[in-house]
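Enquirer: Can you look at this prediction? I've put the sequence above it.
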Amino acid sequence: MGIDFTVFKGSKSGEIVEAKGHRDVGPTEALIKLSHCGVCGTDEHYKHADQGLGHEGVGVITEIGSLVPQVSDLKVGDRVGMGWIQKVCGYCKPCLTGMLIQGQHFKCVNVEQFGTANRDEGCFGTGIAWDVSALFKIPDSVGSEYAGPLMCGGATVWGPLYEHNFKAGDRIGIVGIGGLGHLAIQFASKMGFEAVVFSGTEAKREEAKAFGASEFYATKGVTKFEGIKPVDALLITTSVLPDLSLYIPVLAPFAKIFPLTISFDAIPVPALAFVLYGYQLIGSGGAHPASIKAMLEFAGKHDVKPTIEKFPMSKQGVEDAMQKLRDGKVRYRGVLEV
């Protein structure tokens, strides 16, 4: 049967291009009729590439491959979500240790992922073929329009909170209140942590409190923080990496720092403080499969959802959503809707 689809791609000039495609189902794949896709800042890095854009998709399975019943419990009619990873092999060392070692599953040596594989398709479109190793059933308690941003943005902030042995009452510093930050605040507060939020100005104080922040600190013009109880972790969610020297005085000994921003810039690190206090700088770009399943269940149960702006799944809709994101005016995640 297969699936015919429309997909919106990048191009050498940076213009969004509408294209048509067809996929027959592979043995371990599902064909999915898409309904929504979140618009992530990372998509901007690929707008000059000849490839389908979008990696925060949600839709309904219309066909499954011959081997799917042997490797998955997914079936036709299930509502599923997908993120950056398109397929993992299941037999390399990172895959085999992925449930035991934090994040290893996402380092599959045979991985197929957004940006390097299956460039004829993308979640900015009407349909897609996806390996079931990287598909996640969406709980009934999570609306499709909210599920898309959870598949990448949500997983990005959930991974550090869920996979690194923090406990209720720990203080989690969150730098920035944007597409990632507003989800991090919600997850942290509802997991029993103290969400300590840092933002450039006072403008988002009330929003941060509404999301669940227990404390809020503006950073503009500040050269040294005074009187802040130390935090056990620091999640950096801003579009521009901050100077870590400002935050070192508010870190508890052995605090973990997670730079979650996709950036090609260097992070200045005051080495002596790391030596003296045992800080850890931990790269984290997502969450392992069991962790993502837990995130979706948690989000549904505790009503964690992104604040979204909807755009039509069309060439103009994609252009408008990406431009508004580029201008820093989306509050707080753009979602394309078929």
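Expert: Good, I have the coordinates. On a predicted model such as this, the values are computed, not experimentally measured, just so you know.

Enquirer: going forward, measure contacts and count neighbours with C-alpha atoms only.
Expert: Noted.

Enquirer: Quick check: what element follows the biggest strand by length in the chain along the chain?
Expert: Ordering each strand of the chain by length in residues (DSSP state E) puts strand 29-39 first. Sequence-wise, the next helix or strand downstream of strand 29-39 (DSSP states H and E) is strand 57-64.

Enquirer: Packing partners of that following strand?
Expert: strand 29-39, strand 79-82, helix 144-149 (3 or more C-alpha pairs under 8 Å, 6 or more residues apart in numbering; DSSP states H and E).

Enquirer: Phe136 is nearest to which of these?
Expert: Nearest to Phe136, of all the helices and strands packed on strand 57-64, is strand 79-82, at 5.2 Å by C-alpha to C-alpha.

Enquirer: which outside residues touch that closest one?
Expert: Strand 79-82 is touched from outside by 55-61, 134-138, 147-148, 151, with contacts defined as C-alpha atoms under 8 Å, 6 or more residues apart in numbering.

Enquirer: Please apply the same query to stretch 271-279.
Expert: Applying C-alpha under 8 Å, 6+ apart, the set of residues contacting stretch 271-279 from outside is Ile248, Pro253, Phe254, Ala255, Lys256, Ile257, Gln280.

Enquirer: sec struct for the fifth one, please.
Expert: Assigned with DSSP: H, G, I helix; E, B strand; the rest coil, Lys256 falls in the strand class.

Enquirer: I figured it hits Gly283, correct?
Expert: No. Lys256 is beyond contact range of Gly283, at 10.2 Å (criterion: C-alpha atoms under 8 Å).

Enquirer: So which of the two has more stuff around it?
Expert: For Lys256 versus Gly283, the count of surrounding residues by other C-alpha atoms under 10 Å is larger for Lys256: 20 against 12.

Enquirer: ok, the closest residue to Gly125 other than its chain neighbours to Arg79 distance?
Expert: Residue nearest to Gly125 in three dimensions, not counting chain neighbours: Val7, with 4.1 Å by C-alpha to C-alpha, 6 or more residues apart in numbering. According to C-alpha to C-alpha, to the nearest Å, Val7 stands 20 Å off from Arg79.

Enquirer: between these two, which one's more packed in?
Expert: Val7 (26 against 23).

Enquirer: picking up where we left off before, if you go by neighbour count, which of the contacts of stretch 271-279 are buried?
Expert: Neighbour counting by 16 or more other C-alpha atoms under 10 Å classes Ile248, Pro253, Ala255, Lys256, Ile257 among those as buried.

Enquirer: For Leu161, see how far away the last one is.
Expert: Taking C-alpha to C-alpha as the measure, Ile257 and Leu161 are separated by 11 Å.

Enquirer: Over to the third one?
Expert: As judged by C-alpha to C-alpha, Ala255 and Leu161 stand 13 Å apart.

Enquirer: Save the contacts of stretch 271-279 as CSV, and put in distance to Thr126 too.
Expert: Below are those laid out as CSV (distance: C-alpha to C-alpha, whole Å):
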residue, distance to Thr126
Ile248, 46
Pro253, 49
Phe254, 46
Ala255, 44
Lys256, 40
Ile257, 38
Gln280, 42
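
Enquirer: Put this next to the first one:
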Amino acid sequence: MVDGKISEIHGWAATKPGIQVEPWSYKPRPLGPNDVEIKIDYSGICGSDVHTILNEIDGNTMYPLVPGHEIVGKVITKGENVTTLNEGDLVGVGAQVYACLRDDCKECSRGLDPHCPHMVFTYNGHSHGGYADAVRVDANYVFKIPAAIDPVYAPPLMCAGTTVFAPMLRKGVKKGDRVGVIGIGGLGHLAIQYAHALGAEVVAFSHSPTKKQQATELGASIFVDTSNKEELDAVQGTLNYLLITSNAKSNQYNDYVRWMDYEGHIITLAVPEGEMRFTPIDFVMSEVNITGSLVGGRNIVKQTLDFAAKHNIRPIIERFPMAKVNEALEHMHQGKARYRIVLEN
């Protein structure tokens, strides 16, 4: 450390495709006037971390790569222009670390900064992520963790929580709406909690009947076993919103349309391989909308954290020491995580 600034960051990097990272160090970029440096306490593992190190997302993974975009730690240094954060603050960083935030930017001016043409993801580009002892990022994408949230539970809220809450805010989910959630996993178990806290009636869909009790405890009013035709028939035409949080087969979307009330919204958060297939007449007759949702912008991240603090929304996590990151990645890759993994320094 030189003049309070870390001269070298030690982390775990993927150097080639595969579920394996190895110790790796790098020199961070110079601390800019709008930057902060964070000593990392916790880093969540997201499914997109696994897909990225496997080079499965777009075939353009840039190695060596330090993954991790669910970061929580304490500010240890800040640039001269940073006025909203102080050394010692407990903060989080999510999937995005930069956007231009200009008033004349079509995306940023509408609160769509994840779509800014200058947007930078937390890793696989101009920066490295949270499987490390520290990170240096633009202060605009560093968020104070509310005191009501135990820090170990905060990392998944930075990405998974924001991902599911963003479309609910944008589409205006409210009390009395009926919200379906497909998949009771890393995203779905948080989606149930956020929708329930908004006052919606939540319908949880899963092919695993064993998840019924947990889905109910999280806030679902109705549980639908997707292998049970009678249960599926009972919810036909009843949903105002449907969040798809797990990979779906291309031919399932017509079924989803039939679950919707008129003018309902199907929102896909998962990114399965292949193409979606639809029968146009189903859309014409139902007037159902289908859309996707990227991560939430910085205003939504703030609301996600504040709402979680107020309504006691917490992820269900498994904890691993950072030194066992490869064991944790394999656990995630095998689909055994229940439901988010948090690495601890």
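Expert: Thanks, I have the structure now. It should be emphasised that the depicted structure is a prediction, and the values quoted were computed from it without experimental measurement.

Enquirer: What does the TM-score come to for these two?
Expert: Superposed pair, TM-score by TM-score structural alignment, normalised by the length of structure 1: 0.92. Supporting alignment: 327 aligned residues with a C-alpha RMSD of 1.7 Å.

Enquirer: one step back: wait, the residue nearest to Gly125 of structure 1 touches His22, no?
Expert: No. Between Val7 of structure 1 and His22 there is no contact under C-alpha under 8 Å: 10.2 Å.

Enquirer: Tally up the residues packed near the residue lying closest to Gly57 of structure 1 once chain neighbours are set aside, please.
Expert: With sequence-adjacent residues excluded and distances taken as C-alpha to C-alpha, 6+ apart, Gly57 of structure 1 is closest to Cys37, at 4.3 Å. By other C-alpha under 10 Å, 35 other residues sit near Cys37 of structure 1.

Enquirer: Quick check: the aligned residue for Cys37 of structure 1 in structure 2?
Expert: When structure 2 is aligned by TM-score structural alignment, Cys37 of structure 1 is paired with Ser43.

Enquirer: contacting residues around that match?
Expert: Gly68, His69, Glu70, Ile71, Val72, Gly130, Tyr131, Pro155, Val342, Leu343, Glu344 are the contacts of Ser43 of structure 2 under C-alpha under 8 Å, 6+ apart.

Enquirer: what does the fifth one align to in structure 1?
Expert: Just to be clear, that refers to Val72 of structure 2. Match for Val72 of structure 2 (TM-score structural alignment): Val58.

Enquirer: And for that match, the neighbour number?
Expert: There are 33 residues near Val58 of structure 1, going by other C-alpha under 10 Å.

Enquirer: quick check: longest helix of structure 1.
Expert: helix 289-302 (DSSP state H).

Enquirer: Would you mind measuring from the aligned residue in structure 2 for Phe198 of structure 1 to His196 of structure 2?
Expert: By TM-score structural alignment, Phe198 of structure 1 lines up with Phe205 in structure 2. Noted for Phe205 of structure 2: a distance of 15 Å to His196 of structure 2, by C-alpha to C-alpha.

Enquirer: Looking at the two, which is more packed in?
Expert: Phe205 (27 against 23).

Enquirer: So that one, which state does it fall into?
Expert: Criterion first, three-state DSSP; result for Phe205 of structure 2: strand.

Enquirer: for it, what are its contacts?
Expert: Contacts for Phe205 of structure 2 were tallied using C-alpha under 8 Å, 6+ apart; they are Gly180, Val181, Ile182, Gly183, Ile184, Phe223, Val224, Asp225, Thr226.

Enquirer: what about Gly200 of structure 1, neighbour count?
Expert: Neighbour number of Gly200 of structure 1 under other C-alpha under 10 Å is 16.

Enquirer: quick one: it and Val222 touch, right?
Expert: No. Checked against C-alpha under 8 Å, the pair Gly200 of structure 1 and Val222 is beyond contact range at 9.6 Å.

Enquirer: End to end on stretch 10-23 of structure 1, go ahead and measure it.
Expert: For stretch 10-23 of structure 1, by C-alpha to C-alpha, the gap between its terminal residues amounts to 20 Å.

Enquirer: now the helices for the stretch 201-338 of structure 1?
Expert: 205-211, 271-277, 289-302, 315-326 (DSSP state H, counting those that start in this stretch).

Enquirer: Mean distance of the first one to its aligned residues in structure 2, please.
Expert: On the superposed models, the aligned residues of structure 2 are on average 0.5 Å from helix 205-211 of structure 1, with distances taken as mean C-alpha distance after the TM-score superposition for structure 1.

Enquirer: quick check, distance from that helix to the centre of its chain.
Expert: Offset of helix 205-211 of structure 1 from its chain centre (C-alpha atoms, centre = their mean, to the nearest Å): 21 Å.

Enquirer: before we move on, the earlier item: just send the helices and strands packed on strand 57-64 of structure 1 back as JSON lines, with distance to Lys47 of structure 1 too.
Expert: Listed next are those as JSON lines, based on distance: least, C-alpha to C-alpha, whole Å:
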{"stretch": "strand 29-39", "distance to Lys47 of structure 1": "12"}
{"stretch": "strand 79-82", "distance to Lys47 of structure 1": "20"}
{"stretch": "helix 144-149", "distance to Lys47 of structure 1": "19"}
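
Enquirer: Looking at those, which is nearest to Glu226 of structure 1?
Expert: Closest among these, using C-alpha to C-alpha: helix 144-149, at 35.2 Å.

Enquirer: In structure 2, what range does the closest one match?
Expert: Helix 144-149 of structure 1 corresponds to residues 151-156 of structure 2 when matched by TM-score structural alignment.

Enquirer: ok, which stretches of the stretch 101-250 of structure 1 are strands?
Expert: Here the stretch 101-250 of structure 1 has its strands, by DSSP state E, counting those that start in this stretch, at 112-113, 127-131, 136-137, 171-175, 194-199, 215-218, 231-236.

Enquirer: Would you mind finding the most buried of these?
Expert: Mean neighbour count, computed with mean count of other C-alpha atoms under 10 Å, is highest for strand 171-175 among the strands of the stretch 101-250 of structure 1, reaching a mean of 27.

Enquirer: about what we covered before: Gly90 of structure 1: which of the helices and strands packed on strand 57-64 of structure 1 is closest?
Expert: Across these, closest to Gly90 of structure 1 is strand 29-39 (C-alpha to C-alpha), at 14.5 Å.

Enquirer: now the angle from that closest one to strand 127-131?
Expert: Per axes from the mean of the first three to the mean of the last three C-alpha atoms, to 10 degrees, the angle that strand 29-39 of structure 1 makes with strand 127-131 is 120 degrees.

Enquirer: tell me which residues in strand 29-39 of structure 1 are buried?
Expert: Glu29, Ala30, Leu31, Ile32, Lys33, Leu34, Ser35, His36, Cys37, Gly38, Val39.

Enquirer: do stretch 233-253 of structure 1 as well
Expert: Here stretch 233-253 of structure 1 shows 233-239, 241-242, 247-253 as buried, counting by 16+ other C-alpha under 10 Å.
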